[in-house]
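S.K.: pasted the sequence and its predicted model underneath.
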Amino acid sequence: MTTPAKVGLFVPLVAKPPQTTTVKDFLISALPLVEAEPETLQWFAIQYTSRLSVSPTSTSESNSEPLTTHYLIFDTFAADSGRQAHLNGKVAAALMGNREALLVEGDEGVAIKPVEVLQHKVGKLGEGKKLVCGLRVLMTANKDKVEDVKQHLINVGTKLLDEANPPVWYGFWFPDTAQFGIIGLFTSEAEREERLAGQTAVAMRFNELGIFESPPEVIKVNVLASSTK
């Protein structure tokens, strides 16, 4: 049985334009180091561009925004001790040691954000399959709806445990804020499109429950590397 994930790290990265490929290669090469960390349960390296956004009224890609490559590390742990061990480990040291050379300045370049995992699903992939794409969703609860959003994500995640798609899903909260997020990962574009067209996803994008300040930001992402235990 998979050890339940309770906490995690949400780490967005933006490379300096000449260093985009270098950052991508670094993230892929970090996989063996992460797999050697006994307390890191799951680790994902993700890439996306601002042109792969999904508007509330459409699941098509938007070309109105400038093309900028972004990266994201999302990882999970059973307890804060594992999270701290990872932050003090080789991958974090290498990333921060090369921050000035590889990443743009300030929080735009790298921001290490602790999260509380509200519900998650890490299913077994079919033979010969791997995680290749996903959805990154960020949302802000109305001031009086923080607990409602927490419960909503728990309910959605619990329902997904009995469904085949998506194979990997996380609903999480940025503690002491009204900010929440979802990471859903898939083995094919068809799986992703099926999820986007589903009733739950459509209702969330249109904020039909009225629990968000505005429609959630939904971004299509590609998976560069992944480790699940």
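M.R.: Okay, I see it.
S.K.: could you use CA atoms for every contact and neighbour count after this?
M.R.: Noted.
S.K.: next helix or strand past the helix or strand containing W43?
M.R.: Using DSSP states H and E, W43 sits within strand 40-49. Following strand 40-49 in sequence order, the next helix or strand is strand 53-54 (DSSP H and E).
S.K.: output the contacting helices and strands for that next one.
M.R.: If you count contacts as 3 or more C-alpha pairs under 8 Å, 6 or more residues apart in numbering; DSSP states H and E, strand 53-54 packs onto strand 217-228.
S.K.: take the one below as the second:
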Amino acid sequence: MGRAEAATTAWFAIRFGRSEYGIFDVFADDAGREAHLAGPVTQALLDAGGSVFAGAPLIQEFDVLADKLPATSSGEPVTKALLLTFKAKAGHESQVAQFLRDAQAVVEREPKTVAWFAIRLDDGHFGIFDVFPDNGGRFAHLTGHVP
């Protein structure tokens, strides 16, 4: 479903634990995000909510500060990911945002980091979402220059 939406730049179905799942998707602009939220993927989630989910899906909007988009022709499956969230010290939000933007150049040189997103959530919270083909790729990133 998500692949059929032209405005969806990247879409990932993720598993957090035994029975907790999520979707991470990004868009070029607010219009693309709004079209997605009004589209069939969101409607399917809301329709299935009561029958298969323990609670209503939580949809959180955020801004992408920097990215390494997945190569469409790589064909390499993505099976491992990391999600890191953190809060900036009060008054240091712009420095954290710039640090994340600067990290993009380092991540671009990591061949096993298939996709990487630096995000600004809300109220001084930031995060990084990145994906890898396997545990080796994830380990290489964790022992690389960004961490």
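M.R.: Thanks, I have the structure now. On a predicted model such as this, the values are computed, not experimentally measured, just so you know.
S.K.: how far away is the equivalent of R120 of structure 2 over in structure 1 from A101 of structure 1?
M.R.: The equivalent of R120 of structure 2 in structure 1 is W173 (alignment by TM-score structural alignment). To A101 of structure 1, W173 of structure 1 is 31 Å away according to C-alpha to C-alpha, to the nearest Å.
S.K.: mind listing the helices for structure 1?
M.R.: 20-29, 31-35, 80-87, 90-97, 99-102, 106-109, 146-160, 189-196, 199-205 (DSSP state H).
S.K.: would CSV of those with mean neighbour count be doable?
M.R.: Converted to CSV, those look like this (neighbours: other C-alpha atoms under 10 Å):
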stretch, mean neighbour count
helix 20-29, 16
helix 31-35, 16
helix 80-87, 16
helix 90-97, 14
helix 99-102, 17
helix 106-109, 14
helix 146-160, 17
helix 189-196, 15
helix 199-205, 15
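S.K.: any chance of those in a markdown table, plus distance to V137 of structure 1?
M.R.: Listed next are those as a markdown table, based on distance: least, C-alpha to C-alpha, whole Å:
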| stretch | distance to V137 of structure 1 |
| --- | --- |
| helix 20-29 | 21 |
| helix 31-35 | 24 |
| helix 80-87 | 22 |
| helix 90-97 | 24 |
| helix 99-102 | 26 |
| helix 106-109 | 18 |
| helix 146-160 | 12 |
| helix 189-196 | 11 |
| helix 199-205 | 10 |
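S.K.: which one of those lies nearest to V122 of structure 1?
M.R.: helix 146-160 (10.4 Å; C-alpha to C-alpha).
S.K.: give the aligned range of that closest one in structure 2.
M.R.: Aligned using TM-score structural alignment, helix 146-160 of structure 1 spans residues 93-107 in structure 2.
S.K.: so how far is L224 of structure 1 from the residue sitting nearest the centre point of structure 1?
M.R.: Note on structure 1: the residue nearest the mean C-alpha position is I183, at 3.9 Å, using C-alpha atoms, centre = their mean. I183 of structure 1 sits 14 Å away from L224 of structure 1, going by C-alpha to C-alpha.
S.K.: and for A178 of structure 1?
M.R.: 29 Å.
S.K.: hmm, back to that, indicate which one of the helices of structure 1 is closest to Q47 of structure 1.
M.R.: Of all the helices of structure 1, it is helix 20-29 that lies closest to Q47 of structure 1, at 8.1 Å by C-alpha to C-alpha.
S.K.: contacts for the closest one?
M.R.: With contact meaning C-alpha atoms under 8 Å, 6 or more residues apart in numbering, helix 20-29 of structure 1 is reached by A15, A45, T69, Y71, L102, L224, A225.
S.K.: quick check: angle from that helix to helix 90-97?
M.R.: Here helix 20-29 of structure 1 points in a direction 160 degrees away from that of helix 90-97 (axes from the mean of the first three to the mean of the last three C-alpha atoms, to 10 degrees).
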